[in-house]
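Novice: Build me a structure from this.
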Amino acid sequence: MSIADTGEFGLISRVVARLDAGPKALLGPGDDGAVVAAPDGRVVASTDVLVEGRHFRRDWAGAAEIGRRAAAANLADIVAMGADPTALLVALCAPTDLDVAWAEELAEGLAAETALVGAGVVGGDVSASPTLMIAVTALGDLGGRPPVTRDGAQPGDIVALAGRTGWAAAGYTILSRGFRTPKALVEAYRCPQVPYAAGPRAAAAGATSMIDVSDGLLQDMGHVATASLVAIDLRTEAFSVPDQMRDAATALGVDPYHWLLAGGDDHALAATFPPGVTLPEGWREIGSVHDGEGLTVDRKPWTGGTGWDHFR
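Specialist: The predicted structure is shown next:
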């Protein structure tokens, strides 16, 4: 059955039946707007859009996996501000011949990922479109903490990472070459493992800046260096190459450090902390902040790619 067969409101009812508005929703889907509790009095908001052929392929990942990726990309932005996610709003633009079961599975993936952080999907919109697109807006609550922005890094700070990098990029490369193994790397691309709890922990520990690593560690830390008017150096010795990644890199003729340092879609969190601080659980030191500007690796300019750019 296609979504043209169900019609707009039939599609909405099928999708909503698979969603949970979450504990922070005072009024969920079904009205002109949702009502979400904001105990802090400030709301953190972020939006991402995923376009078929640009951000995902249906022959590479199932609908539920794409739903999880769409939710993760937005939820990671919220925790990177040091906030706790509270709700998602989702808009689906789809061809009229799309199987309604695909949309239902997408909703199940969205629900599964938001459940990991105690949030929910509180509303959204649907529209016919020749191109399949998923637009997600995430909301979060700071819990009385100041937001952790990109412009607070100071010379002498420690650069630290929570989560993993390179796995999703390796999976993307494997899929783009027509392979489906190693499974662990392919699954990392299909469904990222985001260190959600690490964001609020970093904020509570006094992180001076933080960012979601969505486009590549070098590119995203470059944003922090630019915003903070500092120089940042990363150390390759802080990154170990897993055996599966090393084997895949050898087979594909890729430098694994290109995946680790310039690969996106894992949604790790990178932050800077004052010198001498005890890093919170889940964080490890990977570099340092200095006077100056720009980004270096092992105190030298990086000559490889730095990450994803939508228009490059």
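Novice: make it CA atoms for all contacts and neighbour counts henceforth
Specialist: Will do.
Novice: got the contact list for P182?
Specialist: Applying C-alpha atoms under 8 Å, 6 or more residues apart in numbering, one finds that P182 lies in contact with 244, 248.
Novice: Would you check how far apart it and A63 are?
Specialist: 21 Å (C-alpha to C-alpha, to the nearest Å).
Novice: ditto for V297
Specialist: 38 Å.
Novice: now the helices for this structure?
Specialist: 3-16, 63-80, 100-115, 167-176, 183-190, 198-204, 217-228, 243-252, 256-262 (DSSP state H).
Novice: Tell me which of the ones you listed sits nearest to T236.
Specialist: Ranking those by their distance to T236 (criterion: C-alpha to C-alpha) puts helix 256-262 first, at 7.9 Å.
Novice: I have a second one here; can you model it like the first so I can compare?
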Amino acid sequence: MSEGELLARIFPRLAVLGSPLLGPGDDAAVLAAPDGRVVVSTDTQTEGQDFRIFWPNGYHSSGADVGWKAAAQNLSDINAMGAVATGMVVSLTLPAETEAEWVDGLADGLVEAIRSLGAAGCTVAGGDLGMGGELSVTVTVLGNLEGRAPLLRSGARPGDVLAVAGRLGWAAAGLALLEHGPAYEGLQAALRDVIRAHCRPEPPLSAGPEAARAGANALMDLSDGLLKDGDRLGRASGVVLDLDAAVLRGYAELLAGPASLMGADPLLWVLGGGEDHGLLAAFEPSAQLPRGFTAIGSVVPAAGGPGGVAVAGRPAQPSGWDHFAR
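Specialist: Presented below is the predicted three-dimensional model:
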């Protein structure tokens, strides 16, 4: 079908969200910016690099899966600044043979994620549609700080309590099952839930603003793994994030089922697995942790070094996702 015909299918699916001053249809949308500042983040998913349609274990990624994940990972970045998402634009590059029903599903997945994850004030205001050799989805999200200062990676201080909100290691376990696990059709419901955690991550979107209101000193999205992202926060703040080994083992025990099936060490998923899109935060030692946050370690001086991450006092080598790592 033509570009116009495809857009005519998509727009009604997206019109149920938010109240833009001017939505899709013109050359640009118009959104309100009541705070006077706009938080913005963008990310791209490309077939074969960031997701597959057909996985080795037989799972088939629907358009709704890809739409959900595209929304979730970008909403999480706004959340990690302590902000609330207000608007989203989406750019789709589609091979000519892409089925229209798959694109319908992608639009529905965007809407379902926005509603289910708690970003009801976010509207899909427009975007771009084009044809190309590979399927690619780029989402840009705008956010409102609601009068608060943005939470940065550079604010952690020695003595702070380190805490996380959301899951650790589940998306990595789901990826392992998709890539190397037994046939999806024969999996028990609990293992299918782990795969869903990879295909449809659930960032805790209320946790970012709550951390800001609780006076967090630093905050960031956990998209590339606890060690890699922890190292980034530690270096940005000039401190060392010392993770509690016992707490980490507790997170790993939650993944004992898929780990046993795959013959894997679940602690490696917890430490190095990304795409759960939880939050890593540093709070004053006297602060009461907001609902949903769990203490996972402490912030200590860098002792003259550039900062980084450690486990039980021992420096840890950052591991996690890197698009360009060899």
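Novice: Can you give me the TM-score here?
Specialist: TM-score for the superposed chains, counting by TM-score structural alignment, normalised by the length of the first structure: 0.95, backed by 306 aligned residues with a C-alpha RMSD of 1.4 Å.
Novice: returning to what we had before: please identify which of V297 and A63 of the first structure sits among more neighbours.
Specialist: Taking other C-alpha atoms under 10 Å, V297 of the first structure and A63 do not tie; A63 has more neighbours (22 against 16).
Novice: Excluding covalently adjacent residues, which one is nearest to that one?
Specialist: L106 (4.6 Å; C-alpha to C-alpha, 6 or more residues apart in numbering).
Novice: next one: E275 of the second structure
Specialist: With C-alpha to C-alpha, 6+ apart, the residue lying closest to E275 of the second structure is S223, at 4.5 Å.
Novice: Aligned counterpart of the one you found in the first structure, please.
Specialist: In the first structure, the residue paired with S223 of the second structure according to TM-score structural alignment is S214.
Novice: Contacts only, for that match.
Specialist: 73, 220, 264-268.
Novice: Check T236 of the first structure too.
Specialist: 257, 286, 297-298.
Novice: what helices or strands is the longest strand anywhere in the second structure leaning on?
Specialist: As assigned by DSSP state E, the longest strand anywhere in the second structure is strand 84-94. Applying 3 or more C-alpha pairs under 8 Å, 6 or more residues apart in numbering; DSSP states H and E, we find strand 84-94 of the second structure packed against helix 63-79, strand 123-131, strand 136-144.
Novice: how about a markdown table for these, with distance to A236 of the second structure added?
Specialist: Compiled in a markdown table, those are given as follows (distance: least, C-alpha to C-alpha, whole Å):
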| stretch | distance to A236 of the second structure |
| --- | --- |
| helix 63-79 | 17 |
| strand 123-131 | 32 |
| strand 136-144 | 23 |
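Novice: ok so, going back, now the match of S223 of the second structure: how far from A238 of the first structure?
Specialist: Taken as C-alpha to C-alpha, the span from S214 of the first structure to A238 of the first structure is 19 Å.
Novice: go on, A111 of the first structure?
Specialist: As judged by C-alpha to C-alpha, A111 of the first structure and A238 of the first structure stand 35 Å apart.
Novice: ok, those two, which is more surrounded?
Specialist: Neighbour comparison, A111 of the first structure and A238: the larger count goes to A111, with 24 against 12 (by other C-alpha under 10 Å).
Novice: Identify the residues contacting the residue nearest to that one when sequence neighbours are not counted.
Specialist: Excluding the flanking residues, the one nearest A111 of the first structure by C-alpha to C-alpha, 6+ apart is L19, at 5.5 Å. Applying C-alpha under 8 Å, 6+ apart to L19 of the first structure gives the contacts 107-108, 110-111, 120-121.
Novice: Ok, R145 of the first structure next?
Specialist: Per C-alpha under 8 Å, 6+ apart, neighbours of R145 of the first structure: 82-83, 203-204.
Novice: and which of the residues you listed is nearest G41 of the first structure?
Specialist: Distances from G41 of the first structure to those, taken by C-alpha to C-alpha, are shortest for A83, at 12.4 Å.
Novice: Could you verify my assumption that that closest one touches L142?
Specialist: Yes: counting by C-alpha atoms under 8 Å, A83 of the first structure touches L142, with 4.3 Å between them.
Novice: Any chance you could list residues touching both of these two?
Specialist: Common neighbours of A83 of the first structure and L142 (criterion: C-alpha under 8 Å, 6+ apart): V44.
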